[in-house]
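1. next input, structure requested:
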Amino acid sequence: MSAALTVVGLGSGDADQLTLGIIKKMKHAATLYVRTLDHPVLNDLQQEGLEMTSFDAIYESKSSFPEVYEEIASQLIEAARTGAVGTEIVYAVPGHPMVAEASVRLLKERCPQQGISLRIMGGESFLDEAFIRLGFDPIEGFQLLDASSLNPELVQPQLHTLIGQVYDVFTASDVKLCLMEVYPDDYPVYVGHALGVQGQEVIHKVPLHELDRTPGYGNLSLIYVPKNTDDTLRRRSFARLHEIVNILRSPGGCPWDQEQTHQSIRKNLIEETYEVIETIDEDDPDHMKEELGDLLLQIMLHSQMEEEIGTFNVYDVIEGLNDKLIFRHPHVFGDNQAEDANEALQNWEQMKAEEKKRKGQDVQKASVLDGIPRDLPALMKGYKLQKKAAKVGFDWDNVEGVFAKIEEELSELKEAVQQGHDAEARKLELGDVLFATANVARFIDTDPEEALAATNRKFVARFQFIEDRLREQGKTPADSSVDEMEQFWQQAKKAGL
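-> Purely as a prediction, here's the structure:
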């Protein structure tokens, strides 16, 4: 058996708002604990001779708020566990015990496990005063956020937003930077200090960029961001993108978008992918941003088509991806270890195999070459096929064996051409040469697609150099000799093209 533990709320700061029942509880407690003495009500109660023990010293000894709340909960549970049976320990917290009180949440979780009787008595929260003093109705849409765990994804501009736990100017600065990801820099926000406390209440209206230049932050401070239904504030949200694509495909939307099917825009997905690759090669971030948007649109359209027939939606796609990323990175989200990229890749492959088992696929019957997309560009596909085969030992000992294979295949190609073999035979021999050549890439740690792409770019630059020089002479490649063009080609090489 142990002492009972009762948690009471001290309200928003005005002693007149305390209930008679809460005052009696505090006066008759075997021991009265308070989370902090930094609360206006406690000054009045101390003047009346009420003795209390605060946890303020824990804030100084711990490096983070979670550690503070853990220690407070532990000390209260120990005090109740060792207390006399039939007595009552009271723990008083600012505001309402169930609003933004992490220590109370911990007590609710642990007291039943320790056999400790826990009772919670409400008090006026800072929300009550905020609704009155800031003048908004929460029924219009409202969210309460914690400054210590704020991130842009939580912020919804279409809702009235209160942000609590803004203890100091450093926290206010973090809040400002987060909100500026969503709102314009000059968006009007309100800073409230000691709302409802006579003689102490202060409310500032400031542009967002001045949020951390406003004085007075402390335990009774909050930030209020008024709701705004302007679509421009939702432009950065994924939900708005989903909404727009749905509108385009819906009756009354865009006739072209309405007519499309998976097959009709299949080629668009491929084209947009290559346009993204082009921006990567060009090292053009602005263009890349645009092209990544175009690629994302293709994903949204395909997902929207499936949503319309009820198979899945884009959020199911995201859920599946999140689950896969977590499952395949046990060295990040689990207990496995990965000291380098190779070990991380091994973990990835092991978890892929585990996924197949869980899906009921017979791993024993699976091919080593499974998992390579059918429609990959041929050079890339050949490279991947060779990499998979090499993993199980089907490989040359060194690159010299590959060079010998290239010479063999090149000799067979020459023979097929010189002896007039049919087109199909020549095509197969040429494929053998390309396949063998791609195999060199693994031994020199080079992607063959990237290598050929670089050569293509080099060829384009040099040939355009030839065209420019010929144009200066009033000529074109069509009316120039090979020798003339070769001369300019060598100039292009010397110029570093």
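2. CA atoms for contacts and neighbours, from now on please.
-> OK.
3. nearest residue to the middle of the protein?
-> residue 153 (8.7 Å; Cα atoms, centre = their mean).
4. how close does it get to residue 317?
-> 18 Å (Cα to Cα, to the nearest Å).
5. buried stuff in the helix or strand encompassing residue 458?
-> For residue 458, the host element (DSSP states H and E) is helix 448-472. Residues of helix 448-472 classed as buried by neighbour count (16 or more other Cα atoms under 10 Å): 448-449, 458, 462-463, 465-468, 470.
6. any idea which of these is closest to residue 68?
-> residue 449 (55.4 Å; Cα to Cα).
7. any idea how far residue 204 is from the closest residue to the closest one other than its chain neighbours?
-> Nearest residue to residue 449, sequence neighbours excluded (Cα to Cα, 6 or more residues apart in numbering): residue 380, at 5.9 Å. As judged by Cα to Cα, residue 380 and residue 204 stand 61 Å apart.
8. dump the residue contacts of residue 300.
-> Contact partners of residue 300, counting by Cα atoms under 8 Å, 6 or more residues apart in numbering, are 242, 245, 314.
9. quick one: neighbours of the second one, just the number.
-> Right, the one you point to is residue 245. Residue 245: 18 surrounding residues under other Cα atoms under 10 Å.
10. returning to that earlier point: and which of the buried residues of helix 448-472 is nearest residue 171?
-> Nearest to residue 171 among the buried residues of helix 448-472 is residue 449, at 48.9 Å by Cα to Cα.
11. Proceed likewise with the subsequent sequence, for comparison:
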Amino acid sequence: MPASNHQNPRRHYKCCAAVLCLGCALARPAPACITPRVLIAGLGPGDPEHLTKGVWSQLCNCQRLYARFAKHPVLESLPASVTLTTFDQYYEEADTFEGLYSNISDTILELAKEHGEVVYAVPGDPCVGETTTKMIRQRSADEGVRVEVLPGVSFVEPSLAALGVDMLPRLAVGDAYELTGFQSLPFECSTPLLISQVDDQISANALKLVLMSTYEAEHEVALVHSAGVQGTAQVEWLPLQNIDRSKSIGITTSLFVPASSGGSFTDLRDRMAGRRIKLGESWDDLTHAELARGLVRASEKVAKAAEQDSKESMNDLADALASVLIQAAAHMQLAEDDFDFSTGDVLKRASSLDPTLSNRTRRSSPASSVLIVQEPPDVKQLQLEGFDLVLTWQQQHLELRQSRFFVPATPWLLPAEWPRFLSKKPGLGFLRGSKSQTTGHRLRHRIWEAREQLQSVCEVPLEFLQGGGISRDERNIQFFNQFVLVIENSRHENYFSEKLLDALLTQSMPVYWGCPNIGDFFDVAGMVVLQSTDIDEVLSVCNQLCPGHYEAHQEALRQNSERAQRYSGDFGFRLQQAIEEALQGQTDIGQSGPGAWDDIASPKCKKDAEIANEIYPKEEVLKANPKAYKQVVTFATRMKWPLLYGSIGGALILLLKMISDVGEKAEDASPHLVVVPGGGLTAEGSPPLWVRRRLQEAASLYFAYVRSGQRAAVMMLSAGTPHKPMPRDPHSGFQVLEAEANARCLIRDFNVPPQDVFEESWSLDTIGNAYMLRTTHTDIAGWRRLTIISNQFHMPRIRAIFDKVFGLGPLSSRHY
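-> Okay, the predicted model is just below:
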């Protein structure tokens, strides 16, 4: 030790004390004030050689490593000392990808708060198409967790390397599941497009239909398989219309769509700019007045072709519309040259204007569109422009002149079931689902976690159940209790659901969180209303529950039960009634056009009895691949208005076609037939995920008809597909037919009575589905009210084929 330290013992003491304190600090656990941290690490496209050194170092040295799924080459090469936990089980339990990613994100944040720091590994780059990264970042501030991202190589770089393509000067990148939610491509075709997550033939088929709204069917595209995995990368060039027939599609497949010339507004603008340069001074002499004459002539051609209104005139109409676009582009180019306004200014104004088409007149009976808003805005944001009528409960929608107040709530319980729950026992019932996307979902989870605390303060016993895979009877056990915890998914004015209605119909007293103005609809004396999501408030409220409280409010419970009964009834009749009331004073919604709604005053929220005439049974959103929307087609051949409707997630769209006998209301005694086309089987001979969603919706619709007092049946279609071998039953060795496998699943898993389930097991494609259904079942049995349930990727084919087959005249006896 240096002499100077001996000469200053106090300084030596301070140094030793400092070292001692530092050692003690290192030995103690981290103080609670340290912010929890999540490190999101990118694993790259697959080849460990593409992994960055920084990510590899974190993976090898972290104490807790979590991965979205286990099947990634980098994870297989980790040292044995690394403890790896994956979320593969979450994939099996989740109903949708949104719910899956939400559950994973919540779990990661909870683990970070519990352990202080976790490393979460995801394929590719965390910031390129990784939904969990986005969710974790969005929720981290509220949870008090810090998030850091360790970048990796995404699918983009190795895909471009395999293709030999440079991403400059421009490249659009998209996600297959996101794009299938669009009716048309949200990118201009003049820009090359690289699309990830083309995981299987089903998603490829759905993607193909969207792309073919912009590109020609023969447009050459490339499927890129296993890019970034050494020695296995493959580029498969083929026409766009054939991408779903590739046998190499897998979880590492992406799609490259080269630019297509001449099909975008950008190409038209470039062409007009070139024309302006070519004309030179003669262009400078042009005026808007001179150009307008050409626009008038082009518009006259449009009107002439449109008046013919025939298939043969459609080519003329397309040519005329092209002339109108050219004239409009010329006006915009001239305005840009004179610095009056830009093309961008025009497009912005067009996007902000109401696209209502006024002064529409047609000789034939046209179609009119109706939007029924179902889900709250935090579940689904909707575009309301372009609809003739909007039936909605959302306050912000009621400012639209074409909107009408409409509550989309209906009970799940059948009228015949209500009396069996009237004999009550002291208790608090509760059903917790698996979802955690919304505020209500998360409150249910917190209540479940606090159930032991609740039981300690609650005088009545708890009967808490977990949802997901339980039977209808198990779901309804909660209504034998005097009290039921009812937590809506979201809290919005005028929004309540079957959760509340089922409790009221069975005269259980709801401990309710949800609609803030629920008193406008029901007597709050027969409810216990929660004002917040604070678990302490739930504990305080439950502390007051007792049999005496229930008995003291019998009259309010009875009145609420009567009011809730107004929301139970026939689907088609109530919907037709609501639309008729909205159309009072108009003889033809199609002829009057959307502009006619300007004469109708904005609606006000109606109370109690008035609401009884404006209710509509809720249809759940069905997702095929979990991000593809369900659609339903109804062919009701003897209704006043045959309905063609489809769900787009959170809403229903109806196209109402007026028919000649509008003054008649013919009663059809035939059962409602819910039809489920085949969609393939797994190797084990069971329905895949997207088909199970169809079956789930079929069961829901079947029970909706039955509880409204109508007869209903479900028809399974298809023997199989000729494109691949049929699976075999491991016990009998016989081939498994799709209709048979789907029927078994419907009966076993969704509790549809066997006597109401039918099979058509001859057809091998969609045309065969329609033909065999009609010739071997509907025409013979007299079924005339059909609902066909399928997925969005299948719906255009379903619509065209079933509309054609069921639009033919009666078949003669020689066909049978």
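12. before we move on, the earlier item: what residues in the second structure pair up with the helix or strand that the helix holding residue 458 of the first structure is followed by?
-> Using DSSP H and E, the helix or strand that follows helix 448-472 of the first structure in sequence is helix 482-494. Structural correspondence for helix 482-494 of the first structure: none found in the second structure, per TM-score structural alignment.
13. circling back to that earlier point, which among the buried residues of helix 448-472 of the first structure gets closest to residue 12 of the first structure?
-> Among the buried residues of helix 448-472 of the first structure, and counting by Cα to Cα, the member closest to residue 12 of the first structure is residue 449, at 65.6 Å.
14. residue in the first structure paired with residue 26 of the second structure?
-> Across the two structures, residue 26 of the second structure finds no equivalent in the first structure, going by TM-score structural alignment.
15. sorry, slip of the keys, the one I care about is residue 443 of the second structure.
-> In the first structure, no residue is paired with residue 443 of the second structure, using TM-score structural alignment.
16. repeat that for residue 106 of the second structure.
-> Matched to the first structure by TM-score structural alignment, residue 106 of the second structure sits across from residue 74.
17. check which helix or strand its match maps to.
-> Per DSSP H and E: helix 65-82 holds residue 74 of the first structure.
18. which ones among the contacts of residue 300 of the first structure lie within strands?
-> Among these, DSSP state E puts none in strands.
19. distance to residue 432 of the first structure for those - can I get that in a markdown table?
-> A markdown table is the format used below for the contacts of residue 300 of the first structure (distance: Cα to Cα, whole Å):
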| residue | distance to residue 432 of the first structure |
| --- | --- |
| 242 | 47 |
| 245 | 46 |
| 314 | 42 |
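20. quick check, nearest of those to residue 329 of the first structure?
-> residue 314 (22.6 Å).
21. the helix of greatest length in the second structure: which residues count as buried?
-> The single longest helix within the second structure, with elements called by DSSP state H, is helix 314-337. By neighbour count on 16+ other Cα under 10 Å, the buried set for helix 314-337 of the second structure is 316-317, 320-321, 323-324, 326-335.
22. I'd like the distance between the residue mapped onto residue 195 of the second structure from the first structure and residue 215 of the first structure.
-> Under the alignment (TM-score structural alignment), residue 195 of the second structure maps onto residue 163 of the first structure. Distance of residue 163 of the first structure to residue 215 of the first structure, given as Cα to Cα: 17 Å.
23. more crowded one of those two?
-> residue 163 (20 against 12).
24. contacts only, for the closest residue to residue 131 of the second structure other than its chain neighbours.
-> In space, and not counting its chain neighbours, residue 131 of the second structure is closest to residue 101: 6.8 Å by Cα to Cα, 6+ apart. If a contact means Cα under 8 Å, 6+ apart, then residue 101 of the second structure has 131-132, 135 as its contacts.
25. now those as TSV including neighbour count, secondary structure and distance to residue 750 of the second structure?
-> Shown next, in TSV, are these (neighbours: other Cα atoms under 10 Å; DSSP: H, G, I helix; E, B strand; the rest coil; distance: Cα to Cα, whole Å):
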residue	neighbour count	secondary structure	distance to residue 750 of the second structure
131	15	helix	31
132	23	helix	31
135	18	helix	32
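26. and residue 36 of the first structure, helix, strand or coil?
-> coil (DSSP: H, G, I helix; E, B strand; the rest coil).
27. counterpart of it in the second structure?
-> In the second structure, residue 36 of the first structure lands on residue 69 (TM-score structural alignment).
28. its match: how many residues sit nearby?
-> Neighbours of residue 69 of the second structure under the rule other Cα under 10 Å: 17.
29. try residue 209 of the first structure
-> Counted with other Cα under 10 Å, residue 209 of the first structure comes out at 18.
30. show me the strands in the first structure, by range?
-> 4-9, 31-34, 53-54, 88-93, 118-121, 142-146, 160-164, 188-193, 202-207, 221-225.
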